[in-house]
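Visitor: Show me how the following folds:
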Amino acid sequence: MLFLGSILVASLFSTCAFGRSGDNCSPATKTFKQKVDHIGDSREVFQQQYQVIDEYFHPGGPIIFYQGGEATDMICLHDLILPTWAKDLGALAITLEHRFFGDSKPNNHANLTKRYETLNLENVMQDSAHFIKWIKSTVNGAENSTVIATGGSYAGYLSTMLRQNHPETFHGAIGWSAPLRGFGYSKSNSHLYDWYRAVSNIYREHSAEAAQKIKHAIISLQDSIKKMKSSNDIEALASRYNLCSTPQNASDLSAFLETVEDSFSQNTQLSWGANAPILPGRKGFPLQRLINTTLSASSYQEIVNASLSLLFEGNRCVDWTDTNGTYVNNELLPYQYILCTYVPIVNPGIPNGTIFPAHETPIDELIASCQQTYGISPEDGKLLEEKHHYSAADLNNATRLFLTYGGIDPVMSYGAVELLGRVANIPNGAGVAILSQAGHAEDMSAPYPGQRKAFEICRIRS
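Guide: All right, here's what the predicted structure looks like:
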């Protein structure tokens, strides 16, 4: 499987990538001419997709800008909280599709290194800044509007970067579930094992009994897989767990076990309330449903099946060969490139002491994959923090930056939680809120029954 490590990482951090075709958004999306490279002298342009909701806008009102992320399809504004805010604030709600995703493709060169050579953080930020400038010049009454950037997950990281690196354009930012720590393909990365520590703690805090049964279930599955490796008796696995295909060798069996572990992770991270519009086809509260099933289960197979069936809900079978595509609608190649460059989030290892079998992070394998696939090596995480102004010191001095994290979302372990409970020593200092029972970026979605949000309206004043 190509780039297995980053495929798993993509599944962990791109869960805000659900969307619809731009043709289905209302109002309909449009495109405008964007520079292919803001850094160089090239005059090449491409068509970049955007959407505007102006029905609530009062001249001079603010602009709420949703920064697009790694979605294959456009995330329509009406699936988000932005129209609710716009109505309350008399604001203009806008969104811009991320370059190289969806319909916004600067080029499609066969050579991946050449294709993505303009896919860097500065170009992505300049896309947004140039779009804001264009919006202000074309929308009556918006010339002097203040701009608040917002986004979820990777797009939450980007909205933070916009405020930190382009404060002349972005007056403030709200980041939902933004990963800002844990970067760097190095064994010195202090966050290498934080993800599964967080997942394990979530289960233990919700039910110590269920957590212990899950631990025994995975150990039993692991023992069963070891026996299958030695006896070559793996035919029964496909029917036992409703797999789309039968593993053929030891590597396949290991991949299946990773899918199982990932399912328990995703069923915490994606535990949103009922009828969440941005998670189509997925029923609400999978974490609680999984815990309830686990407590009543009489076998380890029942527990494993429960986790897989909740994760692959709506699918006829469990596709263990495609852990990302079954439930996250994103484009892997450009996102993998991003993971190899300015967002080097490492595929998490599992330490001793959790409810999951311990294993190391394959750092050397991941670096080799970046080099082989794109001809590049990941940058150092600490250097990136300094370069793009999101180190602990930078965020401690940041202004008009508000970050939220879900209490049952493992991304919180990669969040800037050092700001939690901090008393700002500067006016309008940065802050963090934790939503105790919320999933990944749950509060970015349009209001729906059962939703848990940090706020209905967030005002960032000068």
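Visitor: drop to CA atoms for contacts and neighbour counts, all remaining ones
Guide: Noted.
Visitor: The longest helix seen in the chain: what's the following helix or strand?
Guide: Across the chain, the longest stretch assigned as helix under DSSP state H is helix 208-231. Next along the chain after helix 208-231, taking DSSP states H and E as the criterion, comes helix 235-240.
Visitor: List the buried residues of that following helix.
Guide: Leu237 (16 or more other C-alpha atoms under 10 Å).
Visitor: what's the helix or strand just after it in contact with?
Guide: Next in sequence after helix 235-240, counting helices and strands by DSSP H and E, comes helix 250-269. Identification of contacts with helix 250-269 by C-alpha atoms under 8 Å, 6 or more residues apart in numbering yields 12, 196, 199, 202, 222, 225, 229, 247, 286-287, 290, 304, 307-308, 310-311, 320-321, 323, 356, 408-411, 439-440.
Visitor: and the angle from helix 250-269 to helix 208-231?
Guide: 170 degrees (axes from the mean of the first three to the mean of the last three C-alpha atoms, to 10 degrees).
Visitor: Buried residues, helix 250-269. List them.
Guide: Using 16+ other C-alpha under 10 Å as the test for burial, helix 250-269 gives 253, 255-257, 259-269.
Visitor: same deal with stretch 285-297?
Guide: Buried, per 16+ other C-alpha under 10 Å, within stretch 285-297: 285-291, 293-295.
Visitor: So what touches that stretch?
Guide: Contacts of stretch 285-297 (C-alpha under 8 Å, 6+ apart): 207, 209-210, 213-214, 267-268, 270-274, 302-303, 306-307, 310.
Visitor: The structure of the following sequence is requested for comparison with the preceding one:
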Amino acid sequence: MWDIAENLGAMLIFAEHRYYGESLPFGQDSYSDSKHLNYLTSEQALADFAVLIRELKSSIPGARLSPVIAIGGSYGGMLSAWLRMKYPNVVVGALAASAPIWQFPGMVPCGDFYKIVTMDFAKSGFDCDVNIRRSWKAVDNISSTAPGLQWLSEEFSLCAPLKNNQDSIGFKAWLQESWVNLAMVDYPYQASFLQPLPAWPIKAACKHLSFSSAVSDYSLLRGVSEAVKVYYNFTGNTPCLNTSQTATGSLGFLGWYYQACTEMVMPMCTDGVQDMFEPQEWDFQAFSDECHALFGVRPRADWAETAYGGKDIRSHSNIIFSNGGLDPWSGGGVTRNMSDSLVAIVIPDGAHHLDLRYNNERDPPSVRAARALEVKYFKEWITEAAAAA
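Guide: I've put the predicted structure just below:
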């Protein structure tokens, strides 16, 4: 968008989603209880954007007849698609990058997400996924004694030492999220979207995880420690690793968790066979109970399908769904054309919304081609809008 806005004579507008950043409807009380959080919904956010666009068109000289294209990545990509679906009178088209609009109950298998994470590691180094799968048992073995817990804490440079079995469970969850985040940001050049990282960071991590099955638990976890530090300490400036924080903290985690606890119910599961993680079934009731304990609310499992049409979206038009082959969220994305104007673009070498990033000399040909195709559609939508005006 940075490059093409100037080419198309366009203005870029960034609208902050209610309840995120500084857009707090009730100030410091916005997150105080479910009564104040009640207005945190995607539908309300979409209405905000529709009102904002109308206001901008009426107040910016020359903008009244300008066509508007919605662009977003991840949850923002979902909103872009839904904005076109719900307000076709407001936006002429949408680019929904890495938008998992089908990552909802009954739409895609709950294990697809973690299968893609595993595939990324499997092809990035010899037995990389195999050794991560073996590491969970190694953590259990070593954390079963007090000296083992101390060794793990020191080896991983943890800010707070592991003290008991509950801590080791949390430690494994932290490791799992670290591998997921690496898969999301497996970009072909140095980047700092979630953390400062090297080019192709999974390959960099897998260099520490490519060894034979005969290696000891301690040697295996030394490799895991070096691999995870590619993610958390690539710069070498991090004095210790905090397992209670992940690199997604700055992305408004609490707000998103509330939305997941109400309308954004996204089933995830692992089986330890087709993926490299410990088996964990999707348990809606347990999730619902956790939401109730946290926020006093219960999730509406089928609301996203009711509100946005689920997989039956063929009546809509002018939406590009782009997905990276390396991105685990592509498992819940639209990866095939639904009609002539509901178009899917798959970028085999792309991680999470790579096509929305600045052009880079190390971009793979597949993302360059995707961007060119996206611009082609943009120009068609603009031409159509001008003809209809």
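Visitor: TM-score for this pair?
Guide: Once superposed, chain against chain, the TM-score is 0.86 (TM-score structural alignment, normalised by the length of structure 2); 363 aligned residues with a C-alpha RMSD of 2.3 Å.
Visitor: now, among the buried residues of helix 250-269 of structure 1, which is nearest to Val124 of structure 1?
Guide: Nearest to Val124 of structure 1 out of the buried residues of helix 250-269 of structure 1 is Gln269 (C-alpha to C-alpha; 26.6 Å).
Visitor: The corresponding residue of structure 2 for the closest one and Arg18 of structure 2: what is the separation?
Guide: Under the alignment (TM-score structural alignment), Gln269 of structure 1 maps onto Met184 of structure 2. Note on Met184 of structure 2: its distance to Arg18 of structure 2, by C-alpha to C-alpha, to the nearest Å, is 25 Å.
Visitor: Summarise which helices and strands the helix or strand hosting Ala370 of structure 2 is packed against.
Guide: Assigned by DSSP H and E, Ala370 of structure 2 belongs to helix 365-388. Packed against helix 365-388 of structure 2 by the contact rule (3 or more C-alpha pairs under 8 Å, 6 or more residues apart in numbering; DSSP states H and E) you find strand 93-97, strand 342-347.
Visitor: okay if I get those strands as a markdown table plus mean neighbour count and distance to Gly73 of structure 2?
Guide: Listed next are these as a markdown table, based on neighbours: other C-alpha atoms under 10 Å; distance: least, C-alpha to C-alpha, whole Å:
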| stretch | mean neighbour count | distance to Gly73 of structure 2 |
| --- | --- | --- |
| strand 93-97 | 30 | 5 |
| strand 342-347 | 21 | 14 |
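Visitor: corresponding residue for Leu96 of structure 1 in structure 2?
Guide: Per TM-score structural alignment, Leu96 of structure 1 is aligned with Ala15.
Visitor: dump the residue contacts of its match.
Guide: For Ala15 of structure 2, the contact set (C-alpha under 8 Å, 6+ apart) comprises Phe49.
Visitor: Distance check, it against Leu194 of structure 2.
Guide: 21 Å.
Visitor: Please apply the same query to Gln166 of structure 2.
Guide: Counting by C-alpha to C-alpha, the gap from Gln166 of structure 2 to Leu194 of structure 2 is 27 Å.
Visitor: Give me the contact list for the longest helix of structure 1.
Guide: Residues contacting helix 208-231 of structure 1 (C-alpha under 8 Å, 6+ apart): 200, 203-204, 234, 249-250, 253, 257, 291, 294-295, 299-301, 303-304, 355-357.
Visitor: Aligned counterpart of Val90 of structure 2 in structure 1, please.
Guide: So Val90 of structure 2 corresponds to Thr169, using TM-score structural alignment.
Visitor: how would you label the spatially closest residue to that match that is not a sequence neighbour: helix, strand or coil?
Guide: Computed as C-alpha to C-alpha, 6 or more residues apart in numbering, the closest residue to Thr169 of structure 1 that is not its neighbour in sequence is Ala129, at 6.5 Å. Judged by DSSP: H, G, I helix; E, B strand; the rest coil, the three-state class of Ala129 of structure 1 is helix.
Visitor: aligned partner of Ala129 of structure 1 in structure 2?
Guide: By TM-score structural alignment, Ala129 of structure 1 lines up with Ala50.
Visitor: Over to Ile64 of structure 1?
Guide: Aligning on TM-score structural alignment leaves Ile64 of structure 1 without a counterpart in structure 2.
Visitor: Please identify the helix or strand for the match of Leu96 of structure 1.
Guide: Going by DSSP H and E, Ala15 of structure 2 is not in any helix or strand.
Visitor: go on, Ala93 of structure 1?
Guide: strand 92-96.
Visitor: Could you look up the next helix or strand downstream of that strand?
Guide: helix 112-115.
Visitor: what's the matching range in structure 2 for that following helix?
Guide: Against structure 2, helix 112-115 of structure 1 falls on residues 33-36 (TM-score structural alignment).
Visitor: Other residues contacting that stretch?
Guide: With contacts defined as C-alpha under 8 Å, 6+ apart, stretch 33-36 of structure 2 is touched by 26, 29-30, 295-297.
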